[in-house]
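> Predicted model, plus sequence, below.
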Amino acid sequence: MRSAIHALALGLALLIAPTFHANAQSDDGDMLVMELKSGTVKIELLPDVAPKHVAQIKTLTKQGFYDGVIFHRVIDGFMAQTGDPTGTGMGGSDLPDIPAEFSKENFGRGTVGMARSQNVNSANSQFFICFNDCSFLNGDYTVFGRVVEGMEHVDAITRGEPPRNPDQIISMKLASE
């Protein structure tokens, strides 16, 4: 009896294992790998929460848009903002702005959200990563990802508005590439 149960369990494990492997491969398409001066940051994208924002970030990432872009606004205890090719906080990509996709996701430490102007539907390419709990942003900004590895490298980004010697994204790619 015991050997029959073990055989059944092994058979089920073998049937399920390819499914997990296939899912792991497709999940790489929803993982950003951002290289900073101090190391690698992995950001899990949340297409179920903000599909339009995730699609825009993926498109820009595939174009190499973020490579070399500085962190132009870095507030200690709050967040690090990047994604403006002009480095002024006033620029964006040539793609259209994205309508807000507010959710019940909490802006906690490591949450990645889209920056915007006063117009809630003006998100384009700029994004920020929260250093600490920023739940006061809940429902007012779109969450599209979260840091799952390398938050210590985000913590090491030079502070300032703008920083005197700003850090930059060395490169940003999808894990699947």
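Looks like it arrived, so ask away.

> Every contact and neighbour count from this point should use C-alpha atoms.
Fine.

> all strands of the chain, in order?
31-36, 39-45, 71-75, 79-82, 111-114, 127-130, 143-149, 171-174 (DSSP state E).

> Distance to residue 65 and mean neighbour count added to the ones you listed, as JSON lines?
JSON lines is the format used below for the strands of the chain (distance: least, CA to CA, whole Å; neighbours: other CA atoms under 10 Å):
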{"stretch": "strand 31-36", "distance to residue 65": "12", "mean neighbour count": "21"}
{"stretch": "strand 39-45", "distance to residue 65": "17", "mean neighbour count": "21"}
{"stretch": "strand 71-75", "distance to residue 65": "14", "mean neighbour count": "24"}
{"stretch": "strand 79-82", "distance to residue 65": "11", "mean neighbour count": "24"}
{"stretch": "strand 111-114", "distance to residue 65": "16", "mean neighbour count": "25"}
{"stretch": "strand 127-130", "distance to residue 65": "13", "mean neighbour count": "25"}
{"stretch": "strand 143-149", "distance to residue 65": "18", "mean neighbour count": "22"}
{"stretch": "strand 171-174", "distance to residue 65": "9", "mean neighbour count": "21"}
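
> let's bring in a second model and compare:
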Amino acid sequence: MRIQMAAAGAVLMLFSAAPAFARQETPPPPAPPAAEWRTPDAADLLVIDTTRGRILVEMSPEIAPAHVERIRLLAGKGFYDGLAWHRVIDWFMAQTGDPLGTGDGQSWYPDLKAEFTFRRGPGSAFAGVAEPAGAVVGFMGALPVQTQPDALMPGTTDGKVHGWGLYCPGVAGMARDEPNDSANSQFFLMRQAYPSLDKRYTVWGRVISGLSVVRALKASPNPDGIVSEPDRMTRVRVASDLPQAERPAIRVMDTRSPAFRALVDQARQARGADFSPCDIEVPVEETAQAAP
């Protein structure tokens, strides 16, 4: 199971003059700004311990619900414990999840139907950062996405618009064979951006801590990327399945907050026309461990 590289018009409104003694309506107070930091849901936080260190992936069930559920299921059964990072290509990605360690193995569960795209509604926690022609790019949580603009929502049957995850550094994708609906247990984490994968492989989350670990995993010098004497995952669990004292204590900058918008503005100024959501690394901080 390998990643195949490839490439209204204006409305005139007339108002009659109000009496001078008319009571003036008090405007509603402005909405409070988004909190600068948020705590990831423990049920969406995948803790991957490896021979090189710890990787934390925030999963995105709104983007790929079936694939996130499969990862949760396999992690809970200890399926990933001890498996190799069998295919690692520098400046590309690191792949794992094969019990055979060859790229040909998978779990005992049925293959999954592809979730290359998703539907974004008005209630989605989306923060736009740029508007290329006919689209909007931004973040849902820490995940970079591209989507149709909100203005199209009223014209769709479900009140939502089309969107997809972007393969920026740290993004987690599902490996598959040639058929679209053949993902099973193997997944990969991006070491660098690789936009040719967009809408061709299911995105299910993003590394929010440990990208340096992903980039430190032993890579292969061979074109097929198969690694001899590879690094391994020692334990993989969803944080909600861990005892409270063992759960990572972190917080992530909310991508809807003014603080994050300031980071975006800095990157846009620095990058100019070349700006991309892939230029933004969402800040993460360790926090004091909550009491059990």
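Perfect, thanks for sending it. From a predicted model like this one, the values you see are computed outputs, not experimental measurements.

> Put together CSV for the strands of structure 1, with distance to residue 54 of structure 1 on each row.
Shown next, in CSV, are the strands of structure 1 (distance: least, CA to CA, whole Å):
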stretch, distance to residue 54 of structure 1
strand 31-36, 10
strand 39-45, 7
strand 71-75, 20
strand 79-82, 16
strand 111-114, 10
strand 127-130, 11
strand 143-149, 6
strand 171-174, 11
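
> so which of the ones you listed comes closest to residue 2 of structure 1?
With CA to CA as the measure, strand 143-149 is the member of those nearest residue 2 of structure 1 (40.4 Å).

> what's the offset of that closest one from the middle of its chain?
5 Å (CA atoms, centre = their mean, to the nearest Å).

> so how far does that strand sit from its counterpart in structure 2?
When structure 2 is overlaid, strand 143-149 of structure 1 sits 0.3 Å from its aligned residues on average, using mean CA distance after the TM-score superposition for structure 1.

> In structure 2, what range does that strand match?
Alignment of strand 143-149 of structure 1 against structure 2: residues 203-209, by TM-score structural alignment.

> who's in contact with the matching stretch?
Stretch 203-209 of structure 2 is touched from outside by 55-61, 63-64, 67-68, 115-116, 142-143, 164-167, 170-174, 189, 252, 282, 284, with contacts defined as CA atoms under 8 Å, 6 or more residues apart in numbering.

> how about residue 68 of structure 2, what's its match in structure 1?
Under TM-score structural alignment, residue 68 of structure 2 pairs with residue 54 in structure 1.

> got a list of what its match touches?
Neighbours of residue 54 of structure 1 in contact, by CA under 8 Å, 6+ apart: 45-47, 144.

> cool, and residue 133 of structure 1?
78, 107-109.

> go again using 7 Å as the cut-off
By CA atoms under 7 Å, 6 or more residues apart in numbering, residue 133 of structure 1 lies in contact with 107-109.

> One more: residue 168 of structure 1?
36, 68-71.

> a markdown table for the residues you listed, including distance to residue 166 of structure 1?
Shown next, in a markdown table, are those (distance: CA to CA, whole Å):
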| residue | distance to residue 166 of structure 1 |
| --- | --- |
| 36 | 12 |
| 68 | 11 |
| 69 | 10 |
| 70 | 6 |
| 71 | 6 |
